[in-house]
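# Sharing a model that was predicted from the sequence below.
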Amino acid sequence: MIRGNEYTTSTAAFDTRSLDGLRSQAKDNSQESVRAAAKQFEALLLNNMLKSMRQASGQDGMFDTEQTKTFTAMLDQQLSQHMANKGMGLADALVRQLTHQSLQQAVQPENGTQTTQPVGNTLARGIDAYLANRRMETSGSDSTAQVVTSGPAHVREFQNRLGAHAEEASRETGIPAKFMLGQAALETGWGKKEIKTVDGTNSHNIFGVKATKDWKGKTVDAVTTEYINGVAQRRVEKFKAYDSYADAFKDYARLLTRNPRYESVIANAKDAVQFAQGLQRAGYATDPNYAAKLTKIIKQTLSA
């Protein structure tokens, strides 16, 4: 909603999923939508600035815990949104610059009528470029993960968010990154159904790994569907909780390489069908159609 120079929203663009929504919003190309997307993009840039300042000053004091760090991150998000609502001038400058660029790129049809490239589309491309840059910054200079720029938006966002972690796990396990991304997509519905903790924070458990008795880390209880004698049943199970997606991929890699149950999976990891069927035979999931679903995602949805 826009009231004068104030932009308010219930969600802020502080992750790639939200940015994907901003991209769609910008492509609406209405003046209000473009300005709203620009405002949220300003909030994102301000939040990243605050995050960099926190990292530079250090946050490892005697009284700092994961909870205080989470609270500080939430505080920074709110502060960034407040600053953007008040207006730092970045959104206005962005809209002016994009409008100028669109006019410069105007096409002159044969009838002499001037047409311009939509400002919203230009902003959407800018958001894509920002996502690519952020991906490369966070994945490390030695990463071989490629930024995905084609395919359905939700698939592209999912691959760009997790691709670098999948490449790292691939080097350790020999399993193609594409296969692991496919399994994470199947387990989480392309990130839309990730397991949340009681306070709503992300468990980062994208592979649906349950917490066994020897697990010493954090856990979270969640409702899941299990197939008992072929019959689907809803049950509450205890799952692992990680501090990051990187930790989730590392634990997944350890599970498959160190558990004898998955020896055949690792041995046949180069073929999508054998990989998926091997996971099902090893008892990774109780869904009788798990292998077929995973194979379909890997072969038909994910880009090479």
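Yep, that arrived. Residues are numbered from 1 along each chain as shown.

# Every contact and neighbour count from this point should use C-alpha atoms.
Will do.

# in the stretch 201-304 of the chain, which spans are strands?
Using DSSP state E, counting those that start in this stretch, the strands of the stretch 201-304 of the chain run over 218-228, 231-241.

# What separation do you get for residue 39 and residue 103?
21 Å (CA to CA, to the nearest Å).

# Tell me which of these two has more neighbours.
Ranked by neighbour count (other CA atoms under 10 Å), residue 39 and residue 103 place residue 39 first, with 28 against 16.

# which SSE is the residue lying closest to the more buried one once chain neighbours are set aside in?
Spatial nearest neighbour of residue 39, chain neighbours left out: residue 91 (5.2 Å); criterion: CA to CA, 6 or more residues apart in numbering. Using DSSP states H and E, residue 91 maps to helix 90-104.

# List the contacts of the residue most central in space within the chain.
Per CA atoms, centre = their mean, the C-alpha nearest to the average position across the chain is that of residue 161, at 4.1 Å. Residue 161 makes contact with 16, 135 under the criterion CA atoms under 8 Å, 6 or more residues apart in numbering.

# about what we covered before: tell me the contacts of the residue nearest to residue 39?
Residue 91 makes contact with 35, 38-39, 41-42 under the criterion CA under 8 Å, 6+ apart.

# Confirm for me that residue 177 is in contact with residue 159.
No. Residue 177 lies out of contact with residue 159 (CA atoms under 8 Å); the separation is 9.8 Å.

# quick one, which of the two is more surrounded?
Neighbours per residue (other CA under 10 Å) separate residue 177 from residue 159, with residue 159 holding more: 26 against 22.

# Doesn't the more buried one belong to a helix?
Yes. Secondary structure of residue 159 (DSSP: H, G, I helix; E, B strand; the rest coil): part of a helix.

# element containing residue 34, please.
helix 31-57.

# I'd like to know which elements that helix is packed against.
Secondary-structure packing of helix 31-57 (3 or more CA pairs under 8 Å, 6 or more residues apart in numbering; DSSP states H and E): helix 16-27, helix 66-86, helix 90-104, helix 119-139.

# and the closest residue in space to residue 84 that isn't next to it in sequence, how far is that from residue 92?
Once flanking residues are discounted, residue 84 sits nearest to residue 43: 5.1 Å by CA to CA, 6+ apart. Distance of residue 43 to residue 92, computed by CA to CA: 13 Å.

# Comparing those two, which residue is more hemmed in?
Higher neighbour count among residue 43 and residue 92: residue 43, with 28 against 15, using other CA under 10 Å.

# Residue 224 versus that one, what's the distance?
From residue 43 over to residue 224 (counting by CA to CA), the distance is 36 Å.

# Also residue 171?
31 Å.

# The structure to be compared is supplied as follows:
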Amino acid sequence: MLGKLTISENAAFDTKSLEGLRRSSRDNSPESIKAAATQFEALFVNMMLKSMRQASGQDGMFDSEQNKMYTSMLDQQLSQKIASRGLGLADVMVRQMTNNAVAEVVQGDASAPQLGGLSGIDQYLHQQKLSIRAANLLENTKPIVSNSNLKHVQAFTEKFASEAQIASAETGIPAKFMLGQAALESGWGRKEIKTIDGSTSHNVFGIKAGANWKGKTVEAVTTEYINGVPQQRVEKFRAYDSYSDAFKDYAKLITNNPRYQKVMESADDPSRFAHALQKAGYATDPFYAQKLNTLIRHSFS
């Protein structure tokens, strides 16, 4: 007895449920990406089983439309079981989707969506070019190479190196960590927060202006992740007279605020530093730590 299929099991095979799977894949959380990738793997396995049965031939004395229907249902169930244990394709897809988002940030595409890989899931399910896309995923899952020689990286480093080095000497935060975070927050300087007259606020770290902030402020639209879902909101940010003031204020925030104690304890390793920042609540993007760590390692090594 096959039993009752769950919603997630139906999603990979019921045409009416594909839209639900697409909506789930847009949640932007690691769990949603993993679930969508697993469903794709199940769909891929089901196609292989279908092809195998067609190749072996099913015509015979006991062949009927009812028999084909139950065989199809059995293949669906088998596909779900196989995918739940994993063939490795779902893991490859998850890495590729998250690496796409990170690569966009590292390579300086400030206009790219933060989770560009998710649109890939939508494309897989909509166009159903499964085998072609799977082959591309396997081919394109390669480590990001160093980008320290790219022009936008060199220009950004030259512009802010002295400010980062001064703040580093005073606080112990590695200069390349600060440069990496400033690059991530400002889109390599292309998406700096602007004042009402269009001039820069010099706030390359995206630091918000809380109740205790007594300096200048500026309002800007920003993306916040609420329960993993991106939302556009207008927030109030700090404004500075210079980039030097911005770096000093960032360094002061990280070293003096007890909230970031674990961050300072992790200043010897970019991965631990980035994850400590995210855990402390510096940003709501679920992939913030991965983006920052990869950016530091491949652009400021």
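Cool, the structure landed. Please read all numbers here as calculations on a predicted model, not as lab measurements.

# one step back: for the helix holding residue 34 of the first structure, which positions count as buried?
If you call a residue buried by 16 or more other CA atoms under 10 Å, then helix 31-57 of the first structure has these buried ones: 33-48, 50.

# Over to stretch 169-187 of the second structure?
For stretch 169-187 of the second structure, by 16+ other CA under 10 Å, it's 171, 173-187.

# cool, stretch 82-96 of the second structure as well?
Of the residues in stretch 82-96 of the second structure, 82-83, 89-90, 92-96 count as buried by neighbour count, 16+ other CA under 10 Å.

# what stretch of the first structure does that stretch fall on?
With TM-score structural alignment applied, stretch 82-96 of the second structure matches no range in the first structure.

# same question, stretch 271-278 of the second structure
If you align by TM-score structural alignment, stretch 271-278 of the second structure falls on residues 273-280 of the first structure.

# Equivalent analysis for stretch 121-133 of the second structure, please.
Using TM-score structural alignment, none of the residues of the first structure align to stretch 121-133 of the second structure.

# Residue in the first structure paired with residue 42 of the second structure?
Matched by TM-score structural alignment, residue 42 of the second structure corresponds to no residue in the first structure.

# and residue 42 of the second structure, helix, strand or coil?
helix.

# State the distance from it to residue 122 of the second structure.
For residue 42 of the second structure relative to residue 122 of the second structure (CA to CA), the value is 16 Å.

# what's the distance between the residue nearest to residue 39 of the first structure and residue 81 of the first structure?
For residue 91 of the first structure relative to residue 81 of the first structure (CA to CA), the value is 12 Å.

# Residue 280 of the first structure now?
45 Å.

# The two: which has the busier surroundings?
More crowded of residue 280 of the first structure and residue 81, by other CA under 10 Å: residue 81, with 26 against 19.

# What sits closest to the more buried one if chain neighbours are left out?
Among residues not flanking residue 81 of the first structure along the chain, residue 43 sits closest, at 5.2 Å (CA to CA, 6+ apart).

# check contacts around residue 186 of the first structure.
Taking CA under 8 Å, 6+ apart, we find residue 186 of the first structure in contact with 293-294, 297.

# Just tell me what it corresponds to in the second structure.
Aligning on TM-score structural alignment places residue 186 of the first structure opposite residue 184 in the second structure.

# Now that match: which helix or strand?
Assigned by DSSP H and E, residue 184 of the second structure falls within helix 175-186.

# Mean distance between that helix and the first structure after superposition?
Compared with the first structure after the fit, helix 175-186 of the second structure shows a mean deviation of 0.4 Å (mean CA distance after the TM-score superposition for the first structure).

# can you give me how far that helix is from the chain middle?
Distance of helix 175-186 of the second structure from the chain centroid (CA atoms, centre = their mean, to the nearest Å) equals 17 Å.

# of all the contacts of residue 186 of the first structure, which comes closest to residue 240 of the first structure?
Closest approach between the contacts of residue 186 of the first structure and residue 240 of the first structure, by CA to CA: residue 294, at 21.7 Å.

# Break down the stretch 51-200 of the second structure into its strands, ranges please.
With DSSP E, counting those that start in this stretch as the definition, the stretch 51-200 of the second structure shows no strands.

# Looking at the second structure, name the residue matched to residue 220 of the first structure.
Match for residue 220 of the first structure (TM-score structural alignment): residue 218.

# Please give the number of neighbouring residues around its match.
Residue 218 of the second structure: 19 surrounding residues under other CA under 10 Å.

# pretty sure it contacts residue 239?
Yes. Using CA under 8 Å, residue 218 of the second structure is in contact with residue 239, at 6.2 Å.

# Could you tell me which residues touch both of those two?
Overlap of the contact sets of residue 218 of the second structure and residue 239 (by CA under 8 Å, 6+ apart) consists of residue 201.

# So the equivalent of residue 150 of the second structure over in the first structure versus residue 300 of the first structure, what's the distance?
Residue pairing (TM-score structural alignment): residue 150 of the second structure is matched to residue 152 of the first structure. In this structure, residue 152 of the first structure and residue 300 of the first structure are 12 Å apart, going by CA to CA.

# What of residue 221 of the first structure?
Distance, residue 221 of the first structure to residue 300 of the first structure, using CA to CA: 33 Å.

# before we move on, what about residue 178 of the first structure?
Noted for residue 178 of the first structure: a distance of 12 Å to residue 300 of the first structure, by CA to CA.

# now the strands of the stretch 201-304 of the first structure in CSV, with distance to residue 133 of the first structure?
Formatted as CSV, the strands of the stretch 201-304 of the first structure follow (distance: least, CA to CA, whole Å):
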stretch, distance to residue 133 of the first structure
strand 218-228, 32
strand 231-241, 28
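
# of all these, which lies closest to residue 139 of the first structure?
Between residue 139 of the first structure and the strands of the stretch 201-304 of the first structure, the tightest spacing by CA to CA is seen for strand 231-241, at 21.7 Å.

# quick check: the closest one aligns to which part of the second structure?
Using TM-score structural alignment, strand 231-241 of the first structure pairs with 229-239 in the second structure.

# What is the neighbour count of residue 300 of the second structure?
Other residues close to residue 300 of the second structure by other CA under 10 Å number 19.

# if I pick it, what's in contact with it?
Residue 300 of the second structure neighbours (CA under 8 Å, 6+ apart): 148, 176, 179-180.
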